[in-house]
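Colleague: Model the structure of this input:
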Amino acid sequence: MPKRKAASRGFVRRRHARRRTEATIPTWKRAMDVSLVVMSLPVSIPLILAVMLWIRIVSRGPALFRQERVGHEEKAFTIYKFRTMHEGAQTRDHELHVARLIESDQPMVKLDELGDSRMIAGACFLRSTGLDELPQLFNVLRGDMSLVGPRPCIPDEHAFFTTAQRERFQVLPGITGIWQISGKNRTTFREMATLDVAYARLSSPGLDLTVLACTPMAVLRELKHYLRRRIFSPAPAHADSAVLEYGSPQLRGDRS
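Modeller: Model prediction:
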């Protein structure tokens, strides 16, 4: 009997904890997310099917990619994306690349632009247009993410945020956000964190609608940048050689 009471008290504490977490997410935000996702289905579903078909044609393996990310209140969740790398590709190069850019306070340029050999055909286009993130609409419906919010980071990247910068985790991560429409690949990690904290403090229905309205133009800018790079820029060096230049032991150690 005592064990049953103890278990019951534990369940109540967990239930109350969930209620407190839900209470920190504004009702307007949840209502806006669900309604806009449902309204977008006539357009998003055909796009999702088209991207899935393309990935299955040009590469082997599943179309979807699952990855652990850090989200609201610094809790881990599983994010869904379209797979843009060959099946079984290692992520170590990406982790070293991110570590170098953060520690040197350089713009967060993706490995795509350095000639990443792990990418499947058309991957750069999918990433530039954000089509690889369409499955995150499912994350929004589940309540793991919002349409607007800070980008959900990977666990290794989480260690780089200072205590002040971790205010960004007080809101749901988003598919788009202030950072995403502000030239995300041309801003530094510190600038990204500043924009994320600003959003956490100023979050409102009006701000979310403004960000959503600006997102199509931001996508077009990224697409223009991608096309210019493909047409006018010389073939980039292999990403693996670039990574080797800064794969020093100190970057492989504990960064917490």
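Colleague: only C-alpha atoms for contact and neighbour calcs from this point on.
Modeller: OK.
Colleague: Remind me what the helix or strand encompassing A50 packs against, helices and strands.
Modeller: If you go by DSSP states H and E, A50 is part of helix 27-58. Judged by 3 or more CA pairs under 8 Å, 6 or more residues apart in numbering; DSSP states H and E, helix 27-58 is in contact with helix 136-142, strand 146-148.
Colleague: before we go on, could you also do this sequence so I can check it against the first one:
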Amino acid sequence: MKSATRSAGSPFLRSEQASIPNPTGGFAKRTFDITAALSALIIFSPIFLLIMALVKFSDGGSMFYGHRRVGHNGRSFKCLKFRTMVPNGDEVLRQHIQSDPKAAEEWRATRKLKDDPRVTTVGSVLRKLSLDELPQLINIIRGDMSVVGPRPVVDDELGLYETAAIFYLQTRPGLTGLWQISGRNDVSYETRIAFDTHYVENWSFVRDIVIIAKTIPAVCQSRGSY
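Modeller: Here you go, the predicted structure:
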């Protein structure tokens, strides 16, 4: 894991990074993360292999996609997903938001697009069911992420947190969290930041278990998932 990759646009991150303590939850949370992630990988291995084949044979491209995200204490890591977008996704996005003012406004507000032209047919199904995020179980085992926590952000997004960035940086990003069970992309980015801050300030192991239990019906309902 690379250490201390910082955002040039986030002076708060640069000034506060060194004073951030160990990840929220400590040894107990980390032990649970490893146990849960390993168990999930074994249980879901048939689905994992099936998705790999579907993604590969749909267009012949890579099966996985790793995007650089900010983790605990400002460390940079590659957040793994099953690939759900066309290979030239960045260029497709640039052209789309330049030609569609509504899409540009939606992107500025949420960093997401409900009708994203980059997403493949297989990818749209994986996203709807949140199956594209299964490879993040590997991130959890590596220590990049936790089962529960704020969703991992890129450098530019962390700048939107302003002083609340200190709370995001105190914990490992999560596979699920308050945002996932509270509407996901249907809520504003400001609300997402408030969820992340509340989670860190009020963390407990019992709260993590409750969030995990609520994740299952949230995924089945696919609310805010796109």
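Colleague: TM-score for the pair, please.
Modeller: Scored by TM-score structural alignment, normalised by the length of structure 2, the superposition of the two chains gives a TM-score of 0.80; 204 aligned residues with a CA RMSD of 2.9 Å.
Colleague: can you pull out the strands in structure 2?
Modeller: Secondary structure of structure 2, counting by DSSP state E: strands at 64-70, 76-82, 146-148, 174-176.
Colleague: Can I get those in TSV including distance to P117 of structure 2 and mean neighbour count?
Modeller: Output for these, formatted as TSV (distance: least, CA to CA, whole Å; neighbours: other CA atoms under 10 Å):
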stretch	distance to P117 of structure 2	mean neighbour count
strand 64-70	17	18
strand 76-82	17	21
strand 146-148	30	28
strand 174-176	25	21
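Colleague: Tell me which of those strands lies nearest to K112 of structure 2.
Modeller: strand 64-70 (15.1 Å; CA to CA).
Colleague: Kindly provide the distance from L207 of structure 1 to A23 of structure 1.
Modeller: Note on L207 of structure 1: its distance to A23 of structure 1, by CA to CA, to the nearest Å, is 20 Å.
Colleague: no no, V43 of structure 1
Modeller: Taken as CA to CA, the span from V43 of structure 1 to A23 of structure 1 is 32 Å.
Colleague: What of V243 of structure 1?
Modeller: V243 of structure 1 is 43 Å from A23 of structure 1, by CA to CA.
Colleague: Neighbour count for these two, which is higher?
Modeller: V243 (19 against 10; other CA atoms under 10 Å).
Colleague: before we move on, back to that, single out the most deeply packed of the helices and strands packed on helix 27-58 of structure 1.
Modeller: Of all the helices and strands packed on helix 27-58 of structure 1, strand 146-148 has the most neighbours on average by mean count of other CA atoms under 10 Å, namely a mean of 26.
Colleague: just to revisit the earlier point, okay if I get the helices and strands packed on helix 27-58 of structure 1 as TSV plus distance to L251 of structure 1?
Modeller: Listed next are the helices and strands packed on helix 27-58 of structure 1 as TSV, based on distance: least, CA to CA, whole Å:
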stretch	distance to L251 of structure 1
helix 136-142	30
strand 146-148	32
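Colleague: out of the ones you listed, which comes closest to Q90 of structure 1?
Modeller: helix 136-142 (22.0 Å).
Colleague: what range in structure 2 does that closest one sit on?
Modeller: Per TM-score structural alignment, the counterpart of helix 136-142 of structure 1 in structure 2 is residues 136-142.
Colleague: Run through who's touching the matching stretch.
Modeller: Contacts to stretch 136-142 of structure 2, defined as CA atoms under 8 Å, 6 or more residues apart in numbering, come from residues 33-34, 37-38, 40-41, 79-81, 145-147, 175.
Colleague: Which single one of those is nearest to L131 of structure 2?
Modeller: Closest approach to L131 of structure 2 among these (CA to CA): K81, at 8.7 Å.
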